[in-house]
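Peer 1: okay, sequence plus prediction incoming.
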Amino acid sequence: MTDERGPDAPGPGAQGPGEREPDGRAGWVDGLRFAFGTLSVLRVRVERWDRAAGGRAMLAAPLVGLVLGTTAAGAGALVAWRAGGPLGAVAAVGVLAALTRGLHLDGLADVADGLGSGRPAEDALRIMKQSDIGPFGVLTLVLVLLAQVAALAGQFAVSPLRGALAVLAAAVAARCALTWGCLRSVPAARPGGLGAMVASTVTPAAATLSTAAAALLTATAGAVDGWSSLRLPLAVVAGAGCAWILLRRCVRRFGGITGDVLGAMAETAATGALLVLALAG
């Protein structure tokens, strides 16, 4: 999730220019359109582009993770069944990246460059907005993708079903992280951009309920694989916790969040969830 498109632009899968309406009470349909239009490549028309709809979208973000995760899980399981766990893991990670056009990975690389620069906040934010990727970003991308593929390969080696459930948990955890990144207590690091549009739009109670519902959904899905009904919600919560650690670091370093920070949180949460599942056996 990145904010290079500017404050008034619809997301990667949104159709049309997206109409900005006065801030006010937004319905869940507006939030779902906003969520799927900005967090996926699915062709969705974003009819309302304001902070009210953005807040609803961040609460609905785990549903986007459920849809994208199910798609990637199916692709990974099919490849793992025919060609083995490692290729299944690569397929699942690749499909997830394709379904977001790599926006979260781009955000992760930009945040790594910003944090690694050692520059003051203003200069670090400028580095993050540049289109190129520096050495910190490249190294972080390589390590994170290797960790995700390795963790998933181990899960697919047990069974295609086990691997598919791990993909689902990682995708949901990543979008739960977005919800927590938009808490009322977390400001935007700069005006404009997608980060400023959704910053400070979610209450702690709403974030807790959204994450609890997401964990319950993964527990229900995991029931088909015995102990996965306990492992999956644990991974979702742990992944969101890893993203929270990154969030606190970014707020101290940059003064708030940007779209890049939210993207980095999503990848951190996904990786954390997969590592928990790998360590859980």
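Peer 2: In hand now; what should we look at?
Peer 1: alpha carbons only for contacts and neighbour counts from here, please
Peer 2: Will do.
Peer 1: helices and strands around the stretch of helix or strand Leu232 belongs to, which ones?
Peer 2: Secondary-structure assignment from DSSP states H and E places Leu232 in helix 228-254. Helix 228-254 sits against helix 121-129, helix 160-181, helix 204-222, helix 259-280, with contacts defined as 3 or more CA pairs under 8 Å, 6 or more residues apart in numbering; DSSP states H and E.
Peer 1: tell me which of those approaches Leu103 most closely.
Peer 2: Nearest to Leu103, of all the helices and strands packed on helix 228-254, is helix 259-280, at 6.8 Å by CA to CA.
Peer 1: what angle sits between that closest one and helix 160-181?
Peer 2: 140 degrees (axes from the mean of the first three to the mean of the last three CA atoms, to 10 degrees).
Peer 1: okay, now the one to match up with it:
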Amino acid sequence: MSTRTLDGWRLAVGTLTVFRVAPPQRVDRDTARTAALLAPVAFAPAAVLAAGAAGLLAMVVPGTVAALLAVGLVAWLTRAIHLDGLADTADGLGSGRPAPRALEIMRRGDVGPMGVVTLVVVLGLQVASAAVLLERGWGWLAVALALCAGRGALVIAARRGVPAARPDGLGTVFASSVPLAAGATLWAVLAVPLALGAWLAGASWWLGPLAAAVGAALAWYLVRAATRRLGGITGDVLGAAVEVATTGVLIVLAAG
């Protein structure tokens, strides 16, 4: 494994999960690009742990209870950083303030009403969708694959042409680091395991590619809105894109 790949892997695991890894030797756009492309695989152990535990629990309790456990475990395994980014992004975009003021709102540690409502709605949709999947055979695997696929939103937020909204922070490292072709290829690849997961969960296989398309489209729309309102992406926008994409994938898979 090359130094760049190893650094990208360490950045992905260290940023996306609570698992301890050695820090990368370099953190630049090359490292960020590698981390974004490896994100779905880097998150796989956490996804299997959360969804697998929920799948076992679903054998003895209602699916909603098991789904709550899955969502809670994911929050713990990620330090809730994506949820924090979602809340901050909702507060910033929903404030209606000019970009500098909106960015200042996002930088604060508190959560406003827009952030609270967004968290409630998104987490509710995730729990409801996961509950449906966990009541099916192999549904836990579909949940795990959806969680991994949602991390593919990083390549959409970090695609070429999307600037950083601030001169510092995580968004600066990731901004414009992923070529469009590489990002599109990653989502095309993600559609394959999602198709398998949908089929194993008793749904039509084509729901997998549809889920990938919906998840990618939602992340793209969020990043577009953030770019137009804020002038680019921030670390919060990266996290928000992950949560939005994950929710979209889960909803489509559950619809089957």
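Peer 2: Received the coordinates, thanks. Just so you know, these numbers come straight off a predicted model, no measurement behind them.
Peer 1: quick one: the helix holding Leu232 of structure 1 to structure 2 mean distance?
Peer 2: With mean CA distance after the TM-score superposition for structure 1, helix 228-254 of structure 1 departs from structure 2 by a mean of 1.6 Å once superposed.
Peer 1: any idea what Val242 of structure 2 aligns with in structure 1?
Peer 2: In structure 1, the residue matched to Val242 of structure 2 (TM-score structural alignment) is Ala266.
Peer 1: residues near its match, how many?
Peer 2: Residues lying near Ala266 of structure 1 (other CA atoms under 10 Å) number 32.
Peer 1: contact partners for the residue nearest to it when sequence neighbours are not counted?
Peer 2: Closest residue in space to Ala266 of structure 1, ignoring its immediate chain neighbours: Ala174 at 4.0 Å, by CA to CA, 6 or more residues apart in numbering. Taking CA atoms under 8 Å, 6 or more residues apart in numbering as the criterion, Ala174 of structure 1 is in contact with Pro62, Gly65, Gly239, Ala240, Met265, Ala266, Glu267, Thr268, Ala269, Ala270.
Peer 1: give me the nearest residue to the residue mapped onto Ala124 of structure 1 from structure 2, chain neighbours excluded.
Peer 2: The alignment partner of Ala124 of structure 1 in structure 2, by TM-score structural alignment, is Ala102. Nearest residue to Ala102 of structure 2, sequence neighbours excluded (CA to CA, 6+ apart): Gly92, at 4.6 Å.
Peer 1: now do Val64 of structure 1
Peer 2: Phe36 is the one closest to Val64 of structure 1 (CA to CA, 6+ apart), at 6.2 Å.
Peer 1: burial of whichever residue in structure 2 pairs up with the one you found, as a residue count?
Peer 2: Mapped onto structure 2 by TM-score structural alignment, Phe36 of structure 1 lines up with Val13. Residues near Val13 of structure 2, counting by other CA under 10 Å, number 26.
Peer 1: the strand or helix carrying Val13 of structure 2 to helix 235-255, inter-axis angle?
Peer 2: In the assignment (DSSP H and E), Val13 of structure 2 maps to helix 3-16. Angle of helix 3-16 of structure 2 versus helix 235-255, following the same axes, to 10 degrees, is 80 degrees.
Peer 1: post-alignment, helix 3-16 of structure 2 versus structure 1, mean distance?
Peer 2: In the superposition against structure 1, helix 3-16 of structure 2 averages 1.6 Å from its aligned positions (mean CA distance after the TM-score superposition for structure 1).
Peer 1: can you pull the buried residues of that helix?
Peer 2: Buried positions in helix 3-16 of structure 2, judged by neighbour count with 16 or more other CA atoms under 10 Å: 4-16.
Peer 1: just to confirm, what residue in structure 2 is aligned with Leu209 of structure 1?
Peer 2: Under TM-score structural alignment, Leu209 of structure 1 pairs with Thr185 in structure 2.
Peer 1: kindly report the same for Leu165 of structure 1.
Peer 2: Matched across to structure 2, Leu165 of structure 1 falls on Leu141, judged by TM-score structural alignment.
Peer 1: now do the contacts for that match.
Peer 2: Leu141 of structure 2 sits in contact with Val48, Ala51, Gly52, Gly197, Ala201, where contact means CA under 8 Å, 6+ apart.
Peer 1: out of those, grab the one that's most surrounded.
Peer 2: Ala51 (29 neighbours).
Peer 1: go ahead and confirm that one touches Ala146.
Peer 2: No. With contact defined as CA atoms under 8 Å, Ala51 of structure 2 does not reach Ala146; the gap is 10.0 Å.
Peer 1: give me the common contacts of these two.
Peer 2: Between them, Ala51 of structure 2 and Ala146 share no contacting residue under CA under 8 Å, 6+ apart.
Peer 1: sorry, back to before: aligned counterpart of the residue nearest to Ala102 of structure 2 in structure 1, please.
Peer 2: Checking TM-score structural alignment: Gly92 of structure 2 goes with Gly114.
Peer 1: one step back: show me what contacts the match of Phe36 of structure 1?
Peer 2: Shown in contact with Val13 of structure 2 (CA under 8 Å, 6+ apart): Phe19, Arg20, Val21, Ala39, Ala42, Phe43.
Peer 1: how about Trp206 of structure 2?
Peer 2: Applying CA under 8 Å, 6+ apart, we find Trp206 of structure 2 in contact with Ala195, Ala198.
Peer 1: let's see that with 10 Å instead.
Peer 2: Ala191, Val192, Leu194, Ala195, Leu196, Ala198, Trp199, Leu253, Gly256 (CA atoms under 10 Å, 6 or more residues apart in numbering).
Peer 1: neighbour-wise, give me the winner out of those.
Peer 2: Leu253 (32 neighbours).
Peer 1: need the counterpart of that one in structure 1.
Peer 2: Per TM-score structural alignment, Leu253 of structure 2 is aligned with Leu277.
Peer 1: repeat that for Leu119 of structure 2.
Peer 2: Match for Leu119 of structure 2 (TM-score structural alignment): Leu141.
Peer 1: run a quick neighbour tally on the aligned residue in structure 1 for Val132 of structure 2.
Peer 2: Aligned counterpart of Val132 of structure 2 in structure 1: Gly154 (TM-score structural alignment). The number of residues packed near Gly154 of structure 1 is 18, by other CA under 10 Å.
Peer 1: how about the one 4 residues further on?
Peer 2: When counting by other CA under 10 Å, one arrives at 12 neighbours for Val158 of structure 1.
Peer 1: and it, what does it touch?
Peer 2: Contacts for Val158 of structure 1 were tallied using CA under 10 Å, 6+ apart; they are Gly85, Gly281.
Peer 1: show me the contact partners of stretch 243-255 of structure 1.
Peer 2: Contacts of stretch 243-255 of structure 1 (CA under 10 Å, 6+ apart): 111, 114-115, 118-125, 173-174, 176-178, 180-181, 186-190, 237-238, 241, 256-258, 261-262, 264-272.
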